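Novice: The following block contains a protein sequence and its predicted model.
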Amino acid sequence: MTDKKIWLVTGAGRGMGTDIARAALDAGHAVVATGRNPDRVTAGLGAHEDLLAVALDVTDPASVQAAVDTAVQRYGRIDVLVNNAGNFYAGFFEELAPTDFRAQIETNLFGPLNVTRAVLPVMRAQRSGLVVTFSSTAGITGGEFTSAYAASKFALEGWNESLTPEIAPFGIRTMLVEPGFFRTELLTEDSTRYPEPTIDDYAERTRQTVTAWHGMNGQQGGDPAKLAHALVQLTDSDTPPLRWPAGADAVAAFEQKAHQLLAQADAHRDLSSSLAHDAAPASA
C-alpha cells in the first residue's frame, strides 16, 4: 500500500463533484470521475494521468456496475467512494407531483444505494475502504418547500447509520457529509426543479421562496473548493468522522437540532416513561 488511494466520485461533471475530484487529484490520489456525460467530466477537470472519466447514471444499476467494473479493471481497487450526485425537487408537498417526489427519492436515495451496493464487494474483498455520502443539513432538519429533498436526505442518514456497523467488521468505514449553503450549482435550473403553482393558498409563498432562492444562487457563503480540500484531509485521517457538518451554518444546524431533541425528550418525560406494562402481582 502507498499513500495514493483510488477514488470513485459520482456527479463529477459539475459543481461540488468537480471540486472534490480536483482536490483528490491535487492530493496525489487517482480518481475515477463519473457522470452522465464523461466528456463533460473531462472538460471540467482537464487531462491528468491519474484521472479516468467514466459514464455513470446513478439511477441505472447496469450503468453503475459497468462503471465500477471499469474502475477495478484500471486500478484493481476502490479505496474511497464519494456518493455526491443528486438533484433538488423543490416545492410545497401538496403541489409536488407524486412522480416528482418519487424521482427525488430515486436519485438522492436509491442512487447512492445503487453505487454503494456495486462498490461494497470490491471493498470487502480488499478488507478496507471508505464510503462518503453527501447528505445535507436538510437531512438533519426539515423545512418548508423542501419536503421531497429532506425526505431523501433523512432516508440517507438512517441508511448510513444502519450500514456503518454492518460493514465495519470488513475494515470499511462510512462518513456522512452535511453541507450548509455552498456556492454550487444546486439552485441552478440544471439541478433544481420548481412545481407549477396549482393551489392558490400556496401561490404567494411559492413566489416569495422562488424569488429568494434565485437571489441566493451564486451568493451562498460556503466555498466548495475549501470543502473539497477539507474532505480530502478528513478521508486521509485515521478516524474520519461518522458525520461531518460542513460549514458554520451546518454546525449551527446541528446544535439547534440537538437542543430541540433534548427539549422534546424532556417535554413529556413523565408521560413517556409511564408506558411500561404494570408489574405482575406477586404470587401467594
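Specialist: Received, thanks. Numbers count the residues shown, from 1 in each chain.
Novice: Only C-alpha atoms from now on, for both contacts and neighbour counts.
Specialist: OK.
Novice: for the helix or strand where Ala62 lies, packing partners?
Specialist: Ala62 belongs to helix 61-75 when assigned by DSSP states H and E. Helix 61-75 sits against strand 51-55, helix 111-126, with contacts defined as 3 or more CA pairs under 8 Å, 6 or more residues apart in numbering; DSSP states H and E.
Novice: Which SSE is immediately downstream of the longest one?
Specialist: Moving toward the C-terminus from helix 111-126, the first helix or strand encountered (DSSP H and E) is strand 129-134.
Novice: mind listing what's buried in that following strand?
Specialist: Gly129, Leu130, Val131, Val132, Thr133, Phe134 (16 or more other CA atoms under 10 Å).
Novice: helices and strands around that strand, which ones?
Specialist: strand 80-83, helix 111-126, strand 172-179.
Novice: and the comparison structure, right after this:
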Amino acid sequence: MPTMPTIFVCGATGAQGGAMVNNLLKSNMKAQAIARDPSSKASQALQSAGATLFKGDFDDEDSLRQGMKGCTGLFLNLKPDLTDISRELVQAKRILSVAKEVGIQQVVYSSGFAVPEPQRLRYWDPNSFVANILLSKQAVEAEVRSAGFKTWTIIRPGSFMANMLPPHVHMMYAGLVDKGEFATALTPETVLPMIDTNDIGKFGAAAFGDPDRFHEKEFEIASELLGMDDLVKSLSRATGRHLKVNYLAEDEVDRQKATNPFLAGQQFARDMVQFVDMDEVRAWGIPLGTFEQFLEREKDRVAQAYCV
C-alpha cells in the first residue's frame, strides 16, 4: 500500500498556506509546518484540523529539519520582506537545502504572475521596488528548477481575493474599510486575475496527489477575471455599504508611486491579465471559485471587517 504523502507547508498560518493545509487534509494527505507561536489562534485551528506544527521559523535550520522530518513534499510559499528583499531568496535556498537533506522528493512553489517575463509589462521598470520583488521570485524559481528534486511544479497565482480583508486590505486598498473608498493606480478598463487562496490549495493538493502529471509544469492560475468596479460592487452588496473606487490621474500616479509601492504595484497590474489563459487553467479539471463565493464563505470576516 502506497505511503500517504506528508507535506511540509510554508506559511501555514497565513491565507495561502492555511488553504494548502486544509486541501491536503481533505485529500487524505498529512500536513506539517512550523510556526513562531504554535499556541496562537491560527496555529491551534490548524492543529485541531489535523496538521502537525512545530515551533520555529525560516531562519532556523534546526526547526526546519524538525518540521520537515518524515515529509515527502514541500509547499514553498514565501512572503517578500519589504525591508529586505534579498531575504526571500536566502530563506528559499535554506528551505530547499534542508528539504533535500531530509529526503523530500517533491516541491510545489507558489510564485507570482509575470515572474518569468516581467519585461512584457507595459510599466516595467527594472530599477523599481516592485521589480525587485518580481526578480527575487524569478531567482527562487531558478533555484527550484535546479535543486534536483525528483518532481517539481511552479504555480503563479493572481491577485488574492483575501487581500480585500484584514490585515492586507488596510495597505492594499487604504481607505476602503474606514472611509468606504480608496484611490488606485488601476484604471476602469483594468481586468484583474483574481484568485481565491482555496483554489491555490486545490491546485497544490492535486500536484502532490499526482506528482508525475504536474512535474516540470509552470503555469498561472486565476479563479475569475474581474475589474475593480466589479469587486467593489460585490463588496457593497455583501456589506450593505456604498463602497467606491477612485481612479487616480496618470500624473498623480507618477507623483506618488516612488513613495507608495502599492500604487506602483497597481500600475504594474494594469496588464497583468495577459499572462493567464482561463481555458488553460480550466483544462486542469480543478473546480474554480468565484469572488461571490469567497464573500459568502468569509461572510463573518467580511461583516466584522466592514462594520464601522
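Specialist: Alright, I've got the coordinates. Here the structure is a predicted model, which means the values were calculated and not measured.
Novice: follow-up on the earlier one: any chance of JSON lines for the buried residues of strand 129-134 of structure 1, columns distance to Ala230 of structure 1?
Specialist: As requested, those are exported to JSON lines (distance: CA to CA, whole Å):
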{"residue": "Gly129", "distance to Ala230 of structure 1": "18"}
{"residue": "Leu130", "distance to Ala230 of structure 1": "16"}
{"residue": "Val131", "distance to Ala230 of structure 1": "16"}
{"residue": "Val132", "distance to Ala230 of structure 1": "13"}
{"residue": "Thr133", "distance to Ala230 of structure 1": "15"}
{"residue": "Phe134", "distance to Ala230 of structure 1": "14"}
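Novice: Between those, which sits nearest Gln264 of structure 1?
Specialist: Checking the buried residues of strand 129-134 of structure 1 against Gln264 of structure 1 with CA to CA, the nearest one is Phe134 at 27.4 Å.
Novice: which one of the helices and strands packed on strand 129-134 of structure 1 is the most hemmed in?
Specialist: Highest mean neighbour count among those (mean count of other CA atoms under 10 Å): strand 80-83, with a mean of 25.
Novice: And the strands in structure 1?
Specialist: 6-9, 30-35, 51-55, 80-83, 88-89, 129-134, 172-179, 192-193, 243-246 (DSSP state E).
Novice: Format these as TSV; extra columns: distance to Gln233 of structure 1.
Specialist: TSV is the format used below for these (distance: least, CA to CA, whole Å):
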stretch	distance to Gln233 of structure 1
strand 6-9	14
strand 30-35	15
strand 51-55	19
strand 80-83	13
strand 88-89	28
strand 129-134	13
strand 172-179	13
strand 192-193	30
strand 243-246	12
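Novice: Trace Arg117 of structure 1 over to structure 2, please.
Specialist: In structure 2, the residue equivalent to Arg117 of structure 1 is Ser97, according to TM-score structural alignment.
Novice: Distance of its match relative to Gly73 of structure 2?
Specialist: Relative to Gly73 of structure 2, Ser97 of structure 2 is positioned 13 Å away (criterion: CA to CA, to the nearest Å).
Novice: what does Lys150 of structure 2 give?
Specialist: Distance, Lys150 of structure 2 to Gly73 of structure 2, by CA to CA: 10 Å.
Novice: can you check Pro211 of structure 2 too?
Specialist: From Pro211 of structure 2 to Gly73 of structure 2 the distance is 10 Å (CA to CA).
Novice: Identify the contacts common to those two.
Specialist: Common contacts of Pro211 of structure 2 and Gly73 (CA atoms under 8 Å, 6 or more residues apart in numbering): Gln106.
Novice: Count the residues that sit near the closest residue in space to Val115 of structure 1 that isn't next to it in sequence.
Specialist: Leaving aside its chain neighbours, Val115 of structure 1 sits nearest to Val64 (5.9 Å; criterion: CA to CA, 6 or more residues apart in numbering). Using other CA atoms under 10 Å, Val64 of structure 1 has 25 neighbouring residues.
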